[in-house]
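Colleague: Whatever this is, show me its structure:
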Amino acid sequence: MSNLILPCEKELLLKVAGGDEHAFSELFNAHHQLLGTHIYRITDSAELAEEVVQDVFLKIWMSRETLVTVQNFRAYLFVVSKNHALNCLRKLAKERVHQKTIEENAAALTPHENPRLEEYYSLLDEAIDHLPPQQQKVYLLSRHSRLKYDEIANQTGLSRETVKKYLQGATHSITSFVQSNIDISAIIILATIFFSKR
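Modeller: Next up, the predicted model:
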C-alpha cells in the first residue's frame, strides 16, 4: 500500500478530475511545499522552483480528467515536475547563451560603424520611454540593474506576481513598438549583424 495512492487522496483526485476547484485547492495545499523543495534541489533557484510548481499544478488542472488513472500521485507529481524543471533549465541556458551572443555582437559595433544600430537603440529608448511609469521602472530594474523578481518587488513595494506581469507587458510593448517602427532593411541588417557568427 505504501507505493500506491491513499484511499482519501484517491477520492480527492476523483473530485479534482470532476472539476471540483475546492478539492484542487486541497491537493495543491497538501503537495506544493514539498514539491517546491524538491524542485529547488534541481534548479537551485527559489524563483524558478515557484514558477515550476505553479506551471505543474496548472497543467494538472488543465488535464485533470487523466487523474482518474493515476495510481501514485506523489510519484506522478515528482516525475512531471522534474521533467518540467529540466526543460525550464535547458530553455534558460539557451536564452542566456543567445542573449550573451547578441550583447557581445552589439558591443563589438558602434553606431558610427552601422547607422542602423543607432536607429535600433534610439527606437529601443523611445519604446522604454512610452511605457507606463511603474512598468518602466520595473523593466529598467530588471534589464539594466539585473535585479531578480523578489528584489524588484522589495524595492518597489509591488507583489512578485505584479513584477512578473509588468515585465511581460513591458517586453511585449517594447517588441511591438520596435517592430512597427523600424525599417525592414534595418531588421535585415541587424539580423545579419547579430546572427552571422552563429
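Colleague: can we go C-alpha only for contacts and neighbour counts from here?
Modeller: OK.
Colleague: Secondary structure element holding the residue nearest the centre of the chain?
Modeller: By CA atoms, centre = their mean, the mean C-alpha position of the chain lies nearest to residue 51, the distance being 7.2 Å. Residue 51 belongs to helix 46-62 when assigned by DSSP states H and E.
Colleague: ok now that helix, how far from the chain's centre?
Modeller: Relative to its chain's centre, helix 46-62 lies at 11 Å (CA atoms, centre = their mean, to the nearest Å).
Colleague: what comes up buried for the helix or strand just after that helix?
Modeller: Downstream of helix 46-62, the first helix or strand assigned by DSSP H and E is helix 73-107. Within helix 73-107, the residues that count as buried by 16 or more other CA atoms under 10 Å are 73, 74, 77, 78, 80, 81, 82, 84, 85, 88, 101, 102.
Colleague: With stretch 179-198 instead?
Modeller: Buried-residue list, stretch 179-198, by 16+ other CA under 10 Å: 186, 187, 190, 193, 194.
Colleague: Next, the structure of the following sequence, for comparison with the previous one:
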Amino acid sequence: MPSMEKKKLNDLLISVSENDDYAFRVFYDLYYQSIFRFTYYFLRNKEACGEVVSNVFVAIWKSRVSLRRISNIDAYLYIVARNESNRYLRECRTRRRCLSLEEIPVSVLDRNSPPPRWGGFR
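Modeller: Model (predicted):
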C-alpha cells in the first residue's frame, strides 16, 4: 500500500478508535466485501456469512480503542473473521445435536404409534 493510502487508513483507524461513527461506517464499507468473501470460503452460506461478518464488525467496534496499536489491520480482520467463522461452525454443530419439536417426525410424537426401533433398544 502506498504511504499516502496507509496514512489515510491510519487516520481512519484513529478516528474509529475515538468513537467516530462516520469513520466506522467508512471502515465498514471499505472492508465488508472482502471479509464477506473470506467468510464464504469457510461457510458456503450467504446468510451465515452475513451473520458472521456482522459479528466481526461488532467485535471490531467493541475493541476499537486498541485499533491504534494494530500494525496490519488486514491480517487482524482476517483473523477475527476466521475465528468468528469457526465459532459459528462450532455452534452450528452443537445446534444440530438438539432437535426442536418441529424437527421431530409426527409419528414419534403419536402415542398410538409403536415406538421406533434403534440399535440396542427394543
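Colleague: Superposing both, give me the TM-score.
Modeller: TM-score for the superposed chains, counting by TM-score structural alignment, normalised by the length of structure 2: 0.79, backed by 111 aligned residues with a CA RMSD of 2.6 Å.
Colleague: Can you tell me which of the buried residues of helix 73-107 of structure 1 is nearest residue 14 of structure 1?
Modeller: Using CA to CA, the shortest approach to residue 14 of structure 1 within the buried residues of helix 73-107 of structure 1 belongs to residue 73, at 11.8 Å.
Colleague: Relative to residue 32 of structure 1, how far out is the closest one?
Modeller: 13 Å (CA to CA, to the nearest Å).
Colleague: Then residue 178 of structure 1?
Modeller: Applying CA to CA to residue 178 of structure 1 and residue 32 of structure 1 gives a distance of 40 Å.
Colleague: Residue 184 of structure 1 too?
Modeller: For residue 184 of structure 1 relative to residue 32 of structure 1 (CA to CA), the value is 47 Å.
Colleague: which residues does residue 195 of structure 1 contact?
Modeller: Residue 195 of structure 1 makes contact with residue 102, according to CA atoms under 8 Å, 6 or more residues apart in numbering.
Colleague: Show me what it lines up with in structure 2.
Modeller: Counting by TM-score structural alignment, residue 195 of structure 1 lines up with no residue in structure 2.
Colleague: Compare residue 178 and residue 32 of structure 1 (neighbour count), which wins?
Modeller: residue 178 (20 against 17; other CA atoms under 10 Å).
Colleague: Which of the helices or strands spans the more buried one?
Modeller: Residue 178 of structure 1 belongs to helix 160-181, assigned by DSSP H and E.
Colleague: equivalent range in structure 2 for that helix?
Modeller: Using TM-score structural alignment, helix 160-181 of structure 1 finds no match anywhere in structure 2.
Colleague: Return the distance of the helix or strand following that helix from the chain's centre.
Modeller: Using DSSP H and E, the helix or strand that follows helix 160-181 of structure 1 in sequence is helix 184-195. Centroid separation for helix 184-195 of structure 1 versus its chain: 27 Å, with CA atoms, centre = their mean.
Colleague: could you give the angle of helix 184-195 of structure 1 to helix 160-181?
Modeller: 120 degrees (axes from the mean of the first three to the mean of the last three CA atoms, to 10 degrees).
Colleague: circling back to that earlier point, dump the buried residues of stretch 179-198 of structure 1 into CSV; add distance to residue 112 of structure 1 as well.
Modeller: Converted to CSV, the buried residues of stretch 179-198 of structure 1 look like this (distance: CA to CA, whole Å):
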residue, distance to residue 112 of structure 1
186, 15
187, 17
190, 14
193, 14
194, 17
